[in-house]
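In: Whatever this is, show me its structure:
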Amino acid sequence: MQLAELNIGRLLAPTDDPRVKDFMDNLDRINGLGKRMPGFVWMHEGSGEPGTGNTENAFGDNPQMVFNLTVWEDLPSLEVFVYKTVHAKFMDRKAEWFEVLGEQHFVMWWIEQGHQPTREEALVRLDDLRTNGPSDRAFGWDEIRVKSLKS
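Out: Okay, here's the model as predicted:
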């Protein structure tokens, strides 16, 4: 099994606004780093236009709602990328670029090797976590850490 993750956010401003310039200017750098990490498997891609990441694939009725959807060989690989690379410095700055969402915006779940989840599939997993709480179908960082401590 491999680990899929979805992270959604609502930008504070349109992608061409100076308020989110630092974020937009570094998307290719951070995504490129992720793709070179040991354990990286796959990323849902946008158009490939430089500096857009996956932001042109906004969803809902708000063009500032963006997402990141990736697959990793295992949890430790994802954790190293998220918390032990320059990615962590950009996470620390998320309040500069993203609105605080009043509900769960991140979900992980296990998938069969070779499967590439769709945005719609990922949003169903996020809704499952929001509605039913953590389970084997959908979970977050806290749940997986607690489970690891109990093992």
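
In: alpha carbons only for contacts and neighbour counts from here, please
Out: OK.

In: Do a quick rundown of the helices in the protein.
Out: Taking DSSP state H as the criterion, the chain carries its helices at 21-36, 75-84, 87-92, 94-97, 119-132, 141-150.

In: Ok, which of those helices comes nearest Leu3?
Out: Taking CA to CA as the criterion, Leu3 comes closest to helix 75-84 out of these, the separation being 6.6 Å.

In: Spit out the contact partners of the closest residue to Ala122 other than its chain neighbours.
Out: Once its chain neighbours are removed from consideration, Ala122 has its nearest residue in Leu6; the separation is 6.3 Å (CA to CA, 6 or more residues apart in numbering). When the contact criterion is CA atoms under 8 Å, 6 or more residues apart in numbering, the partners of Leu6 are Phe67, Asn68, Leu69, Thr70, His105, Phe106, Val107, Met108, Ala122, Leu123, Leu126.

In: to compare against the first, here's another:
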Amino acid sequence: MSKHMLVHLNVVRPLGPFSADHPNARFFFGELPKIFARAKADDGLFWHNHGARMPDGSYGDMNDLLGLQTERTEDNFHILTMAGWRDAQAMHRFAHRDALHRAGMKTLRDWVDRSEGATMVMWWAERGTRVALEDGWDRLQALRKNGATPEAFTLQSRFDPPGD
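Out: The predicted structure follows:
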């Protein structure tokens, strides 16, 4: 068994002014508990964390994110999802093969601002490590700036785990 796990950070930045009244916002916040429950039941997932990166660069947890549902702003926050997986196959199976998750991604695809570049980054970490959202954000910025490296890569251009 590998001493490493695959960590991923996925970033969603809603397009346009954010409002809880927007149908996509209602759908997103309604689906989150179902997706979280399915993720917790997945045997390839070690842990997951969710939160937001605010326009001022500060970070908030899920309670902070849910509290933003009534605010409107032109400079939207980023919704962050980070998880530690057994391997790339486990992450891919959940993210792209789980019917509920896949349907949610399809429903929300036109609501996501992709103008900043890559929205997902992956890297290897020692099993048992809990990674801060800030660390994931920094790795995403490195991927956007430098392209895929062993420290920050994509599912399409991934690297093997460090030698065990």
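
In: returning to that earlier point: want to throw the contacts of Leu6 of the first structure into CSV with neighbour count?
Out: As requested, these are arranged in CSV below (neighbours: other CA atoms under 10 Å):
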residue, neighbour count
Phe67, 22
Asn68, 20
Leu69, 22
Thr70, 21
His105, 19
Phe106, 23
Val107, 25
Met108, 26
Ala122, 21
Leu123, 18
Leu126, 27
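
In: which one of the residues you listed sits closest to Asn57 of the first structure?
Out: Relative to Asn57 of the first structure, and with distances defined as CA to CA, the nearest of these is Phe67, at 7.8 Å.

In: What's the match for the closest one in the second structure?
Out: For Phe67 of the first structure, the aligned residue in the second structure is Leu80 (criterion: TM-score structural alignment).

In: and Glu121 of the first structure, what pairs with it in the second structure?
Out: Taking TM-score structural alignment, Glu121 of the first structure has Asp135 as its aligned residue in the second structure.

In: Measure how buried that match is and give me the count.
Out: Taking other CA atoms under 10 Å as the criterion, the count of residues near Asp135 of the second structure is 11.

In: And Gly44 of the second structure, by the same measure?
Out: 19.

In: From Met62 of the second structure, how far off is the match of Glu121 of the first structure?
Out: Between Asp135 of the second structure and Met62 of the second structure the distance is 17 Å, computed by CA to CA, to the nearest Å.

In: now do His4 of the second structure
Out: When His4 of the second structure is compared with Met62 of the second structure (using CA to CA), they lie 27 Å apart.
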